[in-house]
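>>> Could you work out the structure for the sequence below:
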Amino acid sequence: MSKKIILIITLLSILLMACSNMTSFEGESSNWDVNYEVKISDENDKSTFITIEYVGGGPIPQTIDYIIEDGSGKVDGNSGLDKGVLEIKGYSCKGCSVQETKDINATIKWNGMSETIELK
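Here you go, the predicted structure:
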């Protein structure tokens, strides 16, 4: 009985992993490293996981404004950094039009400065 349950759980896990598509995009500048991961579950469902890290030589900014744009829309906001890092986990879009794209740009504004970074 327990072997059947383990087999069923294993098969379901494999099936669920096969049904989703995780893609990573990265970019860097002299001040910022950006990692943008997109998990596309189906044509109308995606989740994003974003990490923005300050790598500049000056003091760590207190807050940043950010915009990350892809073919399906954008994620934007204003946030503080935790030890120079901002993590945005689980931003999701259900029922949206999901388009796979190669053109993703991250714009970061801080302390009167601005950089746009192409993510590949």
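>>> drop to CA atoms for contacts and neighbour counts, all remaining ones
Will do.
>>> for this protein, what spans make up the strands?
According to DSSP state E, the chain carries its strands in the segments 21-28, 32-42, 45-54, 63-70, 73-80, 85-94, 104-110, 113-119.
>>> and the ones you listed as TSV, adding distance to residue 9 and mean neighbour count?
Compiled in TSV, the strands of the chain are given as follows (distance: least, CA to CA, whole Å; neighbours: other CA atoms under 10 Å):
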stretch	distance to residue 9	mean neighbour count
strand 21-28	20	15
strand 32-42	19	18
strand 45-54	24	19
strand 63-70	35	17
strand 73-80	35	13
strand 85-94	24	14
strand 104-110	36	19
strand 113-119	36	15
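>>> and of those strands, who's closest to residue 5?
With respect to residue 5, and counting by CA to CA, the nearest of those is strand 32-42 at 25.2 Å.
>>> If you count contacts, what does the closest one end up packed against?
Contact partners of strand 32-42 among helices and strands, from 3 or more CA pairs under 8 Å, 6 or more residues apart in numbering; DSSP states H and E: strand 21-28, strand 45-54, strand 113-119.
>>> To compare against the first, here's the next sequence to fold:
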Amino acid sequence: MKLRFLMLVIALLLTLFACQGQETINFQGKSDNWEVVYQVDIQSEDSESKSLEIRYIGEGKSPKEMDYTLDSVSGGGDGNDIPLNDGVYKSSPNSCSGCAVTGEDDKIKVTIDWQGKSEKITLSNQR
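Okay, here's the model as predicted:
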């Protein structure tokens, strides 16, 4: 019985220490037609994981695809002819190690192009 309790305490402590030091920053922004959420999970001073969600919020039927460009201090990304599923694009998490990490006060710039239209959105930290 004591052994089980001790193992449970050790498992809880390991879980607690594994999560210590991680920080999640949620950047958000919207325009007339799009809403963007960029989530950054900072794992250490030179390691992070990022994911992106772009949602069509305009009137009428959502486009079938769009292009985007994302610029940030720690890098950027882009996509062309990205298919939308019910007006939404969700990226898979993207990790880097040995990289410059995103800061809480960074401004992330996103440009979305679709059907001959273009909108620019600045994302900011939603504390």
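>>> Make TSV out of the strands of the first structure and add distance to residue 1 of the first structure.
As requested, these are arranged in TSV below (distance: least, CA to CA, whole Å):
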stretch	distance to residue 1 of the first structure
strand 21-28	33
strand 32-42	32
strand 45-54	36
strand 63-70	48
strand 73-80	47
strand 85-94	36
strand 104-110	49
strand 113-119	49
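>>> just to revisit the earlier point, using JSON lines, please lay out the helices and strands packed on strand 32-42 of the first structure together with distance to residue 78 of the first structure.
JSON lines is the format used below for these (distance: least, CA to CA, whole Å):
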{"stretch": "strand 21-28", "distance to residue 78 of the first structure": "20"}
{"stretch": "strand 45-54", "distance to residue 78 of the first structure": "12"}
{"stretch": "strand 113-119", "distance to residue 78 of the first structure": "14"}
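>>> looking at those strands, which is closest to residue 87 of the first structure?
When these are ranked by distance to residue 87 of the first structure, counting by CA to CA, first place goes to strand 45-54 at 4.6 Å.
>>> and that closest one, how far from the chain's centre?
Taking the mean of its C-alpha atoms, strand 45-54 of the first structure sits 2 Å from the chain's own mean (CA atoms, centre = their mean, to the nearest Å).
>>> residue range for it in the second structure?
Alignment of strand 45-54 of the first structure against the second structure: residues 47-56, by TM-score structural alignment.
>>> Just to check, residue 72 of the second structure is in contact with residue 107?
Yes: with contact defined as CA atoms under 8 Å, residue 72 of the second structure and residue 107 form a contacting pair (6.9 Å).
>>> ok, back up a step: relative to the first structure, what is the average displacement of the match of strand 45-54 of the first structure?
By mean CA distance after the TM-score superposition for the first structure, the fitted stretch 47-56 of the second structure averages 0.8 Å away from its aligned residues in the first structure.
>>> got a list of what residue 88 of the first structure touches?
Listed by CA atoms under 8 Å, 6 or more residues apart in numbering, the contact partners of residue 88 of the first structure are 49, 50, 51.
>>> That one maps to what in the second structure?
When the second structure is aligned by TM-score structural alignment, the residue opposite residue 88 of the first structure is residue 91.
>>> same thing with residue 114 of the first structure?
Alignment note (TM-score structural alignment): residue 114 of the first structure maps to residue 118 of the second structure.
>>> What separation is there between that match and residue 57 of the second structure?
Between residue 118 of the second structure and residue 57 of the second structure the computed distance is 14 Å (CA to CA, to the nearest Å).
>>> cool, residue 33 of the second structure as well?
Distance of residue 33 of the second structure to residue 57 of the second structure, computed by CA to CA: 5 Å.
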